[in-house]
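Asks: Just need the structure, nothing else, for what follows:
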Amino acid sequence: MWIKIYSSLSRLSYKYADLIISLFEYNRRMQIELGAEDSKTLVIPNGIDVERFLSVKREKKKGFHIGLVGRVVPIKDIKTFIAMAKIVSGAIPEVQFYCIGPTDEDPAYYEDCKLLVNSFHLNDKFHFTGRQDVHKYYSFLDVLLLTSIREAQPLVLLEGFCSGVPAVATKVGNVPELLDYDERFLAPSKDAEKLAEGVEYIYKNPEIMKNIVVRNREKVLKFYDRRKVYKTYYNIYKSLAEGEKWQV
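Replies: Prediction:
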């Protein structure tokens, strides 16, 4: 029932809108399917403070370090991160895992995650850091992991790319587009084994990853610099306020 109501409201909104903005291309196509006119639609992604993350100074620490930046809540699927850690810990020596983010939003889920870490005998390898300055971790992480069940356009991937950290992630929201639809680094939700394969590929192919890291950073600078995003919105609002057709 609620889906029908939502669809009806969407069609009504689209009819009278001058412009319909989506965060990424897949959502734009969905809005067209829901009744939006193609000519009214436009993709404007979220952006990040690129200067802040370009300033991260990379340092090589002993071992191999995998991190997930996010809240310890079910939608981030930290349990799949832990399951992946169990697989990877048997394949990569001196590996360490970091769950970087607040642990107090769902205390029961956090306790379940700690029990899972203990049951897999990962207590000396898996670390819940709590809320932290991510700069510190982006400086030495070898892989940024994202295991979310749902996302739109995850900014943590953009931050990691800009900081020089490659990623392995689930196929949610705009993630496939951010990772260039490269199946080496993409996995279905809850697929710990496929995520582990991506991590192990990065570990085994450091020379190949150098080019990918450069490509990822260039993409962020070109498309996801928040200054460019702000300018795009400014131009749109200015043209509409002046009674013109929207312009970017």
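Asks: alpha carbons only for contacts and neighbour counts from here, please
Replies: OK.
Asks: show me what contacts the most centrally placed residue in the chain?
Replies: Geometric centre of the chain, nearest residue: Pro154, 3.3 Å, by C-alpha atoms, centre = their mean. Taking C-alpha atoms under 8 Å, 6 or more residues apart in numbering as the contact definition, Pro154 lies against 174-175.
Asks: distance of it from Val117?
Replies: Pro154 sits at a distance of 25 Å from Val117 (criterion: C-alpha to C-alpha, to the nearest Å).
Asks: one more to put side by side:
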Amino acid sequence: MKIGITCYPTYGGSGAIATELGIELAQRGHEIHFISYAQPFRLPHFMERVYFHEVETTRYPLFEHNNYSLSLAAMMHEVAIRAKLDLLHVHYAIPHATSAWIAREMLGDRYPLKIVTTLHGTDITLVGQERSYFDITRFSIQKSDGITAVSDYLKRETVDRFDVRADSIEVIHNFVEPRLYDRSAYKCHKDAFLPPGEMLVMHVSNFRPVKRIADVVRIFARIHKQVPSKLVFVGDGPERPVATAEADALGITDRVIFLGKQDSVAELLACADLLLLPSASESFGLVALEAMAAGVPVVATRAGGIPEVVEEDVTGHMGDVGDVETMADAAVSILADDRTWVRMSNAARQIAVERFGADVIVPQYERYYERVIAGDASAPAEPQLAAGGDD
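Replies: Okay, the predicted model is just below:
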């Protein structure tokens, strides 16, 4: 198949999954065309059967604001014709599914281009529910030939909030490449962060408010009182000052390390003893899966799609949102007992490989593409005329 993929190329779960999917599909013999404003950050400089098409926005005085959506549609249209694409796979409903629909309308009946839209989370739970975006988000979803969601939780949210038929959405979970996250493949760099005998607790995110960064610090402060350890933050974002202020207030500034954005997350996870993910909500919890693939137990909130990834008392523990004490106690129970840590580490790696490995998930996308191209995927419901956002 010849497949066009559009995603946000910057740091984030959707861009990472979209890029890894394209790489995996290319290795399986498909021709992949990435269409975006920048090369995806996880895309190597060259790969066989992988092409990148940069979208440039026109600088014209008439357009006071960025016209990326139209430029993207124009590039999708051009690539579809030149590369003879069978399908466009877009990640995030807006603006990507909207631009894909425009490109298909431009092609007309002479070129039966199919569109698959993958919903990742904030396009449904945050952006799409803004009143000004609600109707166009629903329209773009329902005009797709195929819709996938990365978790059962996200499917339910989409059905409930956007009046989309349940049988029109296929749940295909996020995945990992097991070899990339094999901790035995990396030299341990723990001595760069902490002395022998201490534990390394890690948090990886984009530091948005939904990640509850202050809770990460509060949980760790309680952990450190019972288990000598350090907290390593990977990533960056608007809530970083909150983390530094909380660490200072709790008197643990010397126990907290900020590494900023890092490309080699797998190598860093290979050093970790525990991942903290106390988010208010997660559509899936990709970083939890990546940690599990590296054999790292996870302590997280029982929120959104996380329970579909983390198995209670098997690969880690979960607590209610904001329940810092329960999550800290759970973390200590793992870190203070070698046998518990080894049991959970082994189970985490096994489940990540057997349930969420690329060899398991990518073929699901291939089969779904074939159904969409053949017209066998369930047809999305037609848009309703109710006022935007009023359920």
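Asks: So the residue nearest to the centre of structure 1 versus Gly47 of structure 1, what's the distance?
Replies: In this structure, Pro154 of structure 1 and Gly47 of structure 1 are 10 Å apart, going by C-alpha to C-alpha.
Asks: hang on, the earlier thing: alignment lookup: the residue nearest to the centre of structure 1 to structure 2.
Replies: With TM-score structural alignment as the matching criterion, the partner of Pro154 of structure 1 in structure 2 is Gly285.
Asks: Okay, the residue nearest to the centre of structure 1 and Val88 of structure 1: tell me how far apart.
Replies: Between Pro154 of structure 1 and Val88 of structure 1 the computed distance is 24 Å (C-alpha to C-alpha).
Asks: Kindly report the same for Tyr138 of structure 1.
Replies: As judged by C-alpha to C-alpha, Tyr138 of structure 1 and Val88 of structure 1 stand 20 Å apart.
Asks: between the two, who's got more neighbours?
Replies: For the pair Tyr138 of structure 1 and Val88, the greater number of neighbours falls to Tyr138 (25 against 21), based on other C-alpha atoms under 10 Å.
Asks: Tell me who's in contact with the counterpart of the more buried one in structure 2.
Replies: Under the alignment by TM-score structural alignment, Tyr138 of structure 1 pairs with Leu269 in structure 2. With contacts taken as C-alpha under 8 Å, 6+ apart, Leu269 of structure 2 has the following neighbours: 181, 183, 202, 291, 294, 296.
Asks: Quick one: map the last one onto structure 1.
Replies: The alignment partner of Val296 of structure 2 in structure 1, by TM-score structural alignment, is Val165.
Asks: Would you double-check that that match falls in a helix?
Replies: No: when classified by DSSP: H, G, I helix; E, B strand; the rest coil, Val165 of structure 1 is found to be coil rather than part of a helix.
Asks: That one and Leu158 of structure 1, how far apart?
Replies: As it turns out, when the distance is counted by C-alpha to C-alpha, Val165 of structure 1 lies 10 Å from Leu158 of structure 1.
Asks: repeat for Lys245 of structure 1
Replies: In this structure, Lys245 of structure 1 and Leu158 of structure 1 are separated by 31 Å, where distance is defined by C-alpha to C-alpha.
Asks: neighbour count winner among these two?
Replies: The residue with more neighbours, out of Lys245 of structure 1 and Leu158, is Leu158; 27 against 11, by other C-alpha under 10 Å.
Asks: how far away is His121 of structure 1 from Leu54 of structure 1?
Replies: Relative to Leu54 of structure 1, His121 of structure 1 is positioned 36 Å away (criterion: C-alpha to C-alpha).
Asks: which of those two has more neighbours?
Replies: Counting neighbours by other C-alpha under 10 Å for His121 of structure 1 and for Leu54 shows that Leu54 has the greater number, 16 against 12.
Asks: Please pull up the equivalent of the more buried one in structure 2.
Replies: In structure 2, the residue matched to Leu54 of structure 1 (TM-score structural alignment) is Asp182.
Asks: got it, and Ala241 of structure 1?
Replies: Under the alignment (TM-score structural alignment), Ala241 of structure 1 maps onto Ile373.
Asks: tell me the contacts of the spatially closest residue to its match that is not a sequence neighbour?
Replies: Ranked by C-alpha to C-alpha, 6 or more residues apart in numbering and with sequence neighbours excluded, the top spatial neighbour of Ile373 of structure 2 is Lys114, at 6.4 Å. Shown here is Lys114 of structure 2, whose contacts under the criterion C-alpha under 8 Å, 6+ apart are 86-88, 104, 144-145, 372-373.
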